[in-house]
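K.L.:
A structural model of the following input is requested.
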Amino acid sequence: MKVSDFDFELPQELIAQHPLEKRDSSRLMVLDKKTGELNHKNFHDILEYLGCGDTLVLNNTRVMPARLIGEKEETGSKIEFLLLKRIEGDKWECLAKPGKRAKIGQRFIFGDGKLKCVVVDIVEEGNRIIEFSYEGIFEQVLDELGEMPLPPYITERLEDRERYQTVYSKEEGSAAAPTAGLHFTQELLKKIKAKGVNIAYLTLHVGLGTFRPVKVESTDDHVMHSEFYSLTKEDADLINDTKRKGNRVISVGTTSTRTLETIGDENGFVKEDSGWTNIFIYPGYKFKVIDALITNFHLPESTLIMLVSALSTKENVMNAYNEAVKEKYRFFSFGDSMFIQ
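P.N.:
Down below sits the predicted model:
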């Protein structure tokens, strides 16, 4: 399948630059995955589409303030490090800009020396392995000195860091938010539970690979980035019980989807597990675990729009996206939502 099959015309003004004042006031497009029928709602109307006994699966990862601006110890020249994942202890894989300033053995300081690092290795795609030194607790130092790593298409400053976190975020480790969950409020979650809908959690730490463009012409040639996931026995049991009773497993976001489909067996059951996934889901994939999906509107030619198309059809999804452009839906991380059922 050609990557260009997933292209569409997106006016720049439809890329949301800031979150709405109220999370669940975003718009919601409901897509029937079989017929392609579309309905236009608001996100708080999601309650109408959830049934007693269904299970929503949420990704409880929390975004790190992973963008560090520092300077070279010897010359004072500026550099930016974007933390991607912890290797072990105080060693991290990161993206350095400009990379030519981050050679092995070179040292950098942040926040007047509160945090220091040395480059210890260069890995695939030019990423660096750096080792930090500091006094105290690393997470507290990072929280003080780091900035929120907003996607490259968001150019406006975010005043409140928490608006790039879900209200249920817990396990810190992501370089980007699982944005499908940004629409939920605590009040809406209470209403969902009161209706008899179960809520299960998993963790997938989102990497920056989610924003990387697909550089090949055919989907067969694309290699996905890997991301760490975990699912507890309690949540696995809840998901399996939902399947046995014939109710729906509804994934909130492509990250939750990729985790569940990685863990799921051929019968759609999951187990307690943790590890790294690089699963690439595109049309032709047969879903094992999930029945429905809540997601945002994604980049043209991205792996995310390919995953969404796999749950319905490419024709249905591309038609929905063209309708979203026509109706001026807001796109990407701070944009509107879609429910595919």
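
K.L.:
use CA for all of it now, contacts and neighbours both
P.N.:
Fine.

K.L.:
Can you show me the strands along the stretch 51-200 of the chain?
P.N.:
Secondary structure of the stretch 51-200 of the chain (DSSP state E, counting those that start in this stretch): strands at 55-59, 61-63, 67-72, 78-88, 91-97, 107-110, 115-122, 128-134, 171-174, 198-204.

K.L.:
Next, format those as TSV and append mean neighbour count and distance to Ile290.
P.N.:
As requested, these are exported to TSV (neighbours: other C-alpha atoms under 10 Å; distance: least, C-alpha to C-alpha, whole Å):
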stretch	mean neighbour count	distance to Ile290
strand 55-59	27	9
strand 61-63	27	19
strand 67-72	20	34
strand 78-88	19	27
strand 91-97	20	32
strand 107-110	22	44
strand 115-122	19	38
strand 128-134	21	36
strand 171-174	20	23
strand 198-204	22	13
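
K.L.:
Save those as CSV, and put in distance to Val308 too.
P.N.:
Shown next, in CSV, are those (distance: least, C-alpha to C-alpha, whole Å):
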stretch, distance to Val308
strand 55-59, 16
strand 61-63, 21
strand 67-72, 29
strand 78-88, 25
strand 91-97, 28
strand 107-110, 40
strand 115-122, 34
strand 128-134, 32
strand 171-174, 22
strand 198-204, 18
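
K.L.:
of the ones you listed, which approaches Gly246 most closely?
P.N.:
strand 55-59 (11.1 Å; C-alpha to C-alpha).

K.L.:
Run the angle between the closest one and strand 198-204 for me.
P.N.:
30 degrees (axes from the mean of the first three to the mean of the last three C-alpha atoms, to 10 degrees).

K.L.:
show me where the chain has helices.
P.N.:
Under the criterion DSSP state H, the chain carries helices at the ranges 138-145, 186-194, 233-244, 254-263, 303-311, 314-326.

K.L.:
And this one, please, so the two structures can be compared:
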Amino acid sequence: MRVDLFDFDLPQELIALRPVEPRDAARMLVVTPAGLADRAVRDLPACLRPGDCLVFNDTRVIPARLEGRRGEARIEATLHKREGLRSWIAFVRNARRLRVGDSIDFGAGVTALVEAKLDDGSVQLGFPGDEPVELLLERAGQMPLPPYIASKRPTDARDREDYQTMFARSDGAVAAPTAALHFTPRLMEAVAAAGIAHETLTLHVGAGTFLPVKAEDTADHRMHAEWGRIDAATADRLNAVRARGGRIIAVGTTSLRLLESAADAGRVIRPFEGDTDIFITPGHRFCGIDGLMTNFHLPKSTLMMLVSALMGRETMLAAYAHAIAQGYRFYSYGDSSLLLPEG
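P.N.:
Here you go, the predicted model:
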């Protein structure tokens, strides 16, 4: 399909630079075959049914953006995928100044060696020593805010908390599963009281989620792989939800992509551990989920294609036009939508 079919005009002032407080006070646009409804995130329990199950991504964002020098050259690296105990693949600004074997000084006693330069322009970095890489990043790294936020204001200490969900426990993401940023303990209590279950899985979100689609046709776009895991017990409980007539509602496109990677054609969710580079576009048959809670996405992005696959392109373009007209806040720190293809 042509990528420009997923384009729309977004006023820059609707890009949220900070989340609302409290988190569950964000607005939520409910999209069903019956039409659109303006709600708030705290209304979520009333928008679902007893027996449904929300599925969250428990990945934890690490401070994966590093600024340093190789000699006189300024180097900025954003780690996006672990390749080994001490090796990471990174998107590097000024990568042309690097050669295999070069050492980069990121300050605070943190250095990295260039282990390889890859065909897609990314760089494999190795961190020498015995100290866990996560501790090195805590010392020298910054939270990797999306470009549409980082280009408008500097990262600060507040982002260390704001850009982390209440479910975060498994280190490894370089982008937050932002749909879950709206959840609070108070909201989760209301969810449970309404008879709605919840489960967690892990998908370490990579910085590739922010890369623009440069191809003119979706068939020519290549997704970056991300590592995920659904254990056997979680898969069994999710299948039991469906067996009892409940729906599986993914909280975020990251949870959705992993569930779709793990589900078979019979709509059975299997245990999964490994990389996935699933690219969901219109025509995809959804087998792992029955609905999606997600923020508002970039024009011509893979995520705009994903929500169009779930609800229909015309429906989503109409929903986004409504959201823009009503002043919804967009992107990672913005408002939410609840997409229910069967109402």
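
K.L.:
now the helices of structure 1 as TSV including distance to Gly99 of structure 1 and mean neighbour count?
P.N.:
Shown next, in TSV, are these (distance: least, C-alpha to C-alpha, whole Å; neighbours: other C-alpha atoms under 10 Å):
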stretch	distance to Gly99 of structure 1	mean neighbour count
helix 138-145	21	14
helix 186-194	41	14
helix 233-244	41	18
helix 254-263	29	24
helix 303-311	26	23
helix 314-326	36	17
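
K.L.:
and those as JSON lines, adding distance to Glu93 of structure 1?
P.N.:
Formatted as JSON lines, the helices of structure 1 follow (distance: least, C-alpha to C-alpha, whole Å):
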{"stretch": "helix 138-145", "distance to Glu93 of structure 1": "15"}
{"stretch": "helix 186-194", "distance to Glu93 of structure 1": "34"}
{"stretch": "helix 233-244", "distance to Glu93 of structure 1": "30"}
{"stretch": "helix 254-263", "distance to Glu93 of structure 1": "21"}
{"stretch": "helix 303-311", "distance to Glu93 of structure 1": "23"}
{"stretch": "helix 314-326", "distance to Glu93 of structure 1": "35"}
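
K.L.:
if we compare the ones you listed, which one ends up closest to Asn39 of structure 1?
P.N.:
helix 314-326 (10.0 Å).

K.L.:
on average, how far is that closest one from the matching bit in structure 2?
P.N.:
When structure 2 is overlaid, helix 314-326 of structure 1 sits 0.5 Å from its aligned residues on average, using mean C-alpha distance after the TM-score superposition for structure 1.

K.L.:
who does that helix touch, helix- and strand-wise?
P.N.:
Packing partners of helix 314-326 of structure 1 (3 or more C-alpha pairs under 8 Å, 6 or more residues apart in numbering; DSSP states H and E): helix 303-311.

K.L.:
what's the mean gap between the helix it packs on and the aligned bit of structure 2?
P.N.:
Compared with structure 2 after the fit, helix 303-311 of structure 1 shows a mean deviation of 0.7 Å (mean C-alpha distance after the TM-score superposition for structure 1).

K.L.:
can you name the residues of structure 2 that that helix overlays?
P.N.:
Alignment of helix 303-311 of structure 1 against structure 2: residues 302-310, by TM-score structural alignment.

K.L.:
returning to that earlier point: with respect to Arg157 of structure 1, which of the strands of the stretch 51-200 of structure 1 lies nearest?
P.N.:
When those are compared by C-alpha to C-alpha, strand 67-72 sits nearest Arg157 of structure 1, at 13.7 Å.

K.L.:
follow-up on the earlier one: out of the strands of the stretch 51-200 of structure 1, which gets nearest to Ile294 of structure 1?
P.N.:
strand 55-59 (9.4 Å).

K.L.:
Please work out which residues of structure 2 line up with that closest one.
P.N.:
Aligned using TM-score structural alignment, strand 55-59 of structure 1 spans residues 53-57 in structure 2.

K.L.:
what does that stretch rub up against?
P.N.:
Contacts with stretch 53-57 of structure 2, where a contact means C-alpha atoms under 8 Å, 6 or more residues apart in numbering, come from 167-168, 177, 180, 196-203, 238, 241, 246-252, 254-255.

K.L.:
which residues sit in contact with the one residue sitting closest to the centre of structure 1?
P.N.:
For structure 1, the residue nearest the mean C-alpha position is Pro178 (3.3 Å; C-alpha atoms, centre = their mean). Contact analysis of Pro178 of structure 1 by C-alpha under 8 Å, 6+ apart lists Asn59, Thr61, Thr166, Val206, Gly253, Thr254, Thr255.

K.L.:
Tell me if I'm right that Arg229 of structure 2 and Arg270 touch.
P.N.:
No: between Arg229 of structure 2 and Arg270 there is no contact under C-alpha atoms under 8 Å: 10.5 Å.

K.L.:
thinking again about what came up before, just tell me which of the helices of structure 1 ends up closest to Ser25 of structure 1.
P.N.:
Of the helices of structure 1, nearest to Ser25 of structure 1 by C-alpha to C-alpha is helix 186-194, at 11.0 Å.

K.L.:
Quick one: average offset of that closest one versus structure 2, please.
P.N.:
Once superposed with structure 2, the aligned residues differ from helix 186-194 of structure 1 by a mean of 1.4 Å; criterion: mean C-alpha distance after the TM-score superposition for structure 1.

K.L.:
Report the angle between that helix and strand 198-204.
P.N.:
Using the same axes, to 10 degrees: helix 186-194 of structure 1 against strand 198-204 is 120 degrees.
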